[in-house]
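>>> Sequence first, predicted model second:
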Amino acid sequence: MRRKITIFGFFSEDSGLTCFIKTNYHALVAEGYDFNIINTANYRPARELKRLGTYYEVPFYFSDINGRNFFQKRKNFIRELKDILEECRNTSQTIHLYLNTLCDPISIILAHKANFNRIITHAYADYTNIFNIAEKQLQYVGRKMVEKYATDYIAVTPEAANFFYSKKLQRSPKFSIIQNGIAVKKQRYHEEQNLYYRKRYGIDSKTFVIGNVGRFINSKNQVFLVECFDLFQKIYPNAKLVFIGDGPMIEDVRQRVYQLNLESKVIFTGYLENTEEVQNIFNVFAYPAISDGLSLSLLHSIANGAMAVVSNTQSQQLKELDGIVSLPIDNAQLWADEFYRLNQRRYNRSIQSEKIMSELIQHGFTISTVSRQLKKLYGRPQWED
């Protein structure tokens, strides 16, 4: 039997992290790697990850410290996770922790207590701009636990690295950046899919479509996007806003749509398995995230040939790509004006798609690049003694 690598993270069905795991780890399985997957998602857990290896599920306790039975839920979570980690340790020497924050470093501490030889922490987000004082203090404690117990330090972007690691750790030979990789050529623009899905969702072929893909959570800032769209459609009425995804804050966004009387102009598709096909209807991909990692949905959309307007909190890696405009998120009118400017721009969507796909390949945003980096990180598949 081969030694397994244990993967830990909050893998909900509609998260970018889950998409990263599904996209890139299938290639590793095909090359002989085996995995234990520990999923802590408490909202739409991605159980399709069972196809990658031995699957465990231990829903994360509620983050609201004022919530009912908070401490009991946390206690139960720790007990269950401890048992799972000890079981995984029977077949695994390495654990790879995909983390959004370090506010509760219990997974790192328990991995150490379970005697994993290698504890890899992976900074998968940057929440610097949305943390309050208390959260920043908790993050500081978590960084100390990383320094004490982790053996390898990975980040998806330099910004996420700064959020998780000290400059000293970033100079360590055990630190590296592994950026997101996608199946680039699969995102190629298809005119026939554009026309098909516009007809399916009742959108005229000449309507200007602004799209957004992602979970409905605070950091994605979709309410702000609704307000930007409201200003834009007042100067260009033949427009639609399409949201693809689901999440705990979807009703807040729906409520804002209702308040602005935009029900006829905003479409909520819900979670889709075929996002790569539906995104062909987008003229512009809008991503006003307050703070985040390296958005896979953004990479998908620009590879598909859509122009993109993103918040200026996004990684510098993205701003170097063609077709992306970066704007501050304190001025909705600025976003509306940019939507109008892009609406007036004329370009060949297929040619733009081919151009950006070439750029993404050149910059290493590919499955093959990520697979090569992960294989280097993990080493060759090992057999039990």
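Sure, I can see it.
>>> hey, let's count contacts and neighbours off CA atoms from now on
OK.
>>> nearest residue to residue 185 other than its sequence neighbours?
Of all residues not flanking residue 185 in the chain, residue 357 sits nearest, at 6.8 Å (CA to CA, 6 or more residues apart in numbering).
>>> Pretty sure that neighbour sits against residue 306.
No: the criterion here is CA atoms under 8 Å, and residue 357 misses it with residue 306 at 11.6 Å.
>>> rewinding a little: to which secondary structure element is the residue nearest to residue 185 assigned?
According to DSSP states H and E, residue 357 maps onto helix 349-362.
>>> this is the other structure I want to compare:
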Amino acid sequence: MEKNKIKIIEYGALTSTKGGIESYIITQLRHINKDKFQIDFLVPNEYEELAYEHEIKALNSKIYRGYIRWKNSFWGHYYTLYKFFKQHKGEYDIAIGNYLDLQNINFLIIAKLFGVKVCIAHAHAGNNLRKNIKRNILVKFNRCVLSFFVDKLFACSKNAGNWMFGNKNWKEIDHYIIENSIDYNKFLFNMKKRIELKHNLNLELGNTLVIGHTGRFAEEKNHEFIIDIFNEIVKVNKNAYLVLIGDGVLKEYIEAKINKLNLSEHVLLLGECSNINELLNIMDIFLFPSKTEGLGISLIEAQINGLLCFTSEGVVPDEVNFTENVNFISLDKSAAYWAEKILEKDYSRKVLKKSLLISKYDINNTISAVEKILLEAIK
């Protein structure tokens, strides 16, 4: 059956952090029909362990540490991509570039030049932080050449597709919304786990308010503002606790801010966790004031668990609010305003109707649609 499989090579999908793209990739890999599809990954030639690396290999996917980052060596980047596709010429049917922005589509350009039949650009972010002129120029250039090298566009939301690829490309190139689906059964509220984990984390006070966040410690996730909001909440509710799940480059900086505000006894930094679905059970409020998001898969997981959510108005797409349990607040509002809005709400869990659970975000409903798109793409 191996020779009849559709072989896919993906780029930009994996880092050492268990972020949104990594979560999307591993969920899809667990459920895709492995008799029909072989998905492999091209990552930088660095030696740090990747998120879910052991499981990815156990699922018979290959990981090639095969290219130099563009920022480390301009010519080295192109040469190592050229070398990879020359070595694997004729092996892959589809190349997928996973992007948080569009300043670099070299992987898809070289893939197409080496005869890969279908090249797909996948937008995983929207309204990102384009801070310099060079990045803006590169994005505009890549939008102009996109149609020559890319056959299909994927995006986690319409907003992400328009923002990354531009309105013209999104209209004219064959495009699809690929929902960041999850295995919803894993994220359903579990009272037994809530009691067990609150006991393990010493969060058993009768009227404790637990506010939670999951996400890598990076500027776009806005952890500094999360701490400011929580600081205002603690002024009103001394039994409030903040649980932060994730890791990243800004973790030490945020930890220093926590200590400076004398909040260390109220904040739990749990690092990267493989049981996020279980840890959601200990939370009462989910706080997600991102500066940029393509969709916000963490908000989907939190809603499945029945949590009341607070997120950024005009940043996080409205379609994430499939339970009507998400409150949108402008980032222009102060931390005190956010805290006030959070504290005035009834944060008792909402039991979701089955019709909402079995939604477009359920991996069991979406994986067949993705498979159909990929099968039709190579006909």
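Structure received. Predicted, not measured: the structure shown is a model, and the values here were computed from it.
>>> Quantify their similarity with the TM-score.
TM-score of the superposed chains, computed with TM-score structural alignment, normalised by the length of the second structure, equals 0.90; 368 aligned residues with a CA RMSD of 2.4 Å.
>>> ok, back up a step: what sits against the residue nearest to residue 185 of the first structure?
184, 185, 188, 303 (CA atoms under 8 Å, 6 or more residues apart in numbering).
>>> For the stretch 101-250 of the first structure, just list every one of the strands.
Along the stretch 101-250 of the first structure, counting by DSSP state E, counting those that start in this stretch, strands occupy 118-123, 152-155, 175-177, 208-213, 239-244.
>>> so how far does the last one sit from its counterpart in the second structure?
Compared with the second structure after the fit, strand 239-244 of the first structure shows a mean deviation of 0.4 Å (mean CA distance after the TM-score superposition for the first structure).
>>> and that strand, what other elements does it pack with?
strand 208-213, helix 222-235, strand 266-270 (3 or more CA pairs under 8 Å, 6 or more residues apart in numbering; DSSP states H and E).
>>> cutoff 10 Å now
Strand 239-244 of the first structure sits against strand 208-213, helix 222-235, strand 266-270, strand 284-287, with contacts defined as 3 or more CA pairs under 10 Å, 6 or more residues apart in numbering; DSSP states H and E.
>>> Equivalent analysis for the fourth one, please.
Applying 3+ CA pairs under 10 Å, 6+ apart, we find strand 208-213 of the first structure packed against helix 222-235, strand 239-244, strand 266-270, strand 284-287, helix 296-303, strand 307-311, helix 332-344.
>>> Switch the ones you listed over to a markdown table; also include mean neighbour count and distance to residue 14 of the first structure.
Converted to a markdown table, these look like this (neighbours: other CA atoms under 10 Å; distance: least, CA to CA, whole Å):
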| stretch | mean neighbour count | distance to residue 14 of the first structure |
| --- | --- | --- |
| helix 222-235 | 20 | 15 |
| strand 239-244 | 22 | 10 |
| strand 266-270 | 18 | 10 |
| strand 284-287 | 26 | 16 |
| helix 296-303 | 25 | 11 |
| strand 307-311 | 23 | 20 |
| helix 332-344 | 18 | 26 |
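>>> Which one of those lies nearest to residue 200 of the first structure?
Ranking those by their distance to residue 200 of the first structure (criterion: CA to CA) puts strand 266-270 first, at 11.1 Å.
>>> who does that closest one touch, helix- and strand-wise?
Against strand 266-270 of the first structure (3+ CA pairs under 10 Å, 6+ apart) you get strand 208-213, helix 222-235, strand 239-244, helix 250-259.
>>> now with 8 Å?
strand 239-244.
>>> Would you agree residue 348 of the second structure is in contact with residue 284?
Yes: with contact defined as CA under 8 Å, residue 348 of the second structure reaches residue 284; the gap is 7.2 Å.
>>> List the contacts of the top helix by length along the first structure.
In the first structure, assigned by DSSP state H, the helix with the most residues is helix 70-88. Contacts of helix 70-88 of the first structure with the rest of the structure, by CA under 8 Å, 6+ apart, involve 6, 36, 56, 58-62, 64, 106-107, 110-111, 114.
>>> which of these lies closest to residue 311 of the first structure?
Nearest member of those to residue 311 of the first structure, counting by CA to CA, is residue 64, at 27.0 Å.
>>> show me the residues around the closest residue to residue 218 of the second structure other than its chain neighbours that make contact.
Computed as CA to CA, 6+ apart, the closest residue to residue 218 of the second structure that is not its neighbour in sequence is residue 250, at 5.8 Å. Contacts for residue 250 of the second structure (CA under 8 Å, 6+ apart) come out as 217, 218, 219.
>>> Compare residue 348 and residue 284 of the second structure (neighbour count), which wins?
A count of neighbours by other CA atoms under 10 Å puts residue 284 above the other of residue 348 of the second structure and residue 284, at 20 against 11.
>>> circling back: give the buried residues for the helix holding residue 357 of the first structure.
Residues of helix 349-362 of the first structure classed as buried by neighbour count (16 or more other CA atoms under 10 Å): 349, 350, 352, 353, 354, 355, 356, 357, 359, 360, 361.
>>> wouldn't residue 218 of the second structure be in contact with residue 248 here?
Yes: using CA under 8 Å, residue 218 of the second structure makes contact with residue 248 at a distance of 6.2 Å.
>>> Of the helices and strands packed on strand 208-213 of the first structure, which is nearest residue 172 of the first structure?
Of these, nearest to residue 172 of the first structure by CA to CA is helix 296-303, at 27.5 Å.
>>> starting at the chain centroid, how far to that closest one?
In this view, helix 296-303 of the first structure has its centroid 11 Å away from the chain centroid, taken as CA atoms, centre = their mean, to the nearest Å.
>>> by contact count, what packs against it?
Helix 296-303 of the first structure packs on helix 16-30, strand 284-287, strand 307-311, helix 349-362, going by 3+ CA pairs under 8 Å, 6+ apart.
>>> between it and strand 208-213, what angle do the directions make?
Orientation check (axes from the mean of the first three to the mean of the last three CA atoms, to 10 degrees): helix 296-303 of the first structure against strand 208-213 gives 150 degrees.
>>> related to what we said a few turns ago, is there a quick PyMOL command that grabs whichever of the contacts of helix 70-88 of the first structure are buried?
Of those, the buried ones go into a single PyMOL selection, burial set by 16+ other CA under 10 Å:
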select buried, resi 6+36+56+58+59+60+61+107+110+111+114
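>>> Looking at the contacts of helix 70-88 of the first structure, which is nearest residue 178 of the first structure?
Distances from residue 178 of the first structure to these, taken by CA to CA, are shortest for residue 6, at 17.8 Å.
>>> surely that closest one meets residue 92?
Yes: using CA under 8 Å, residue 6 of the first structure makes contact with residue 92 at a distance of 6.4 Å.
>>> Residue 321 of the first structure: which of the contacts of residue 357 of the first structure is nearest?
Ranked by distance to residue 321 of the first structure (CA to CA), the contacts of residue 357 of the first structure are led by residue 303 at 10.5 Å.
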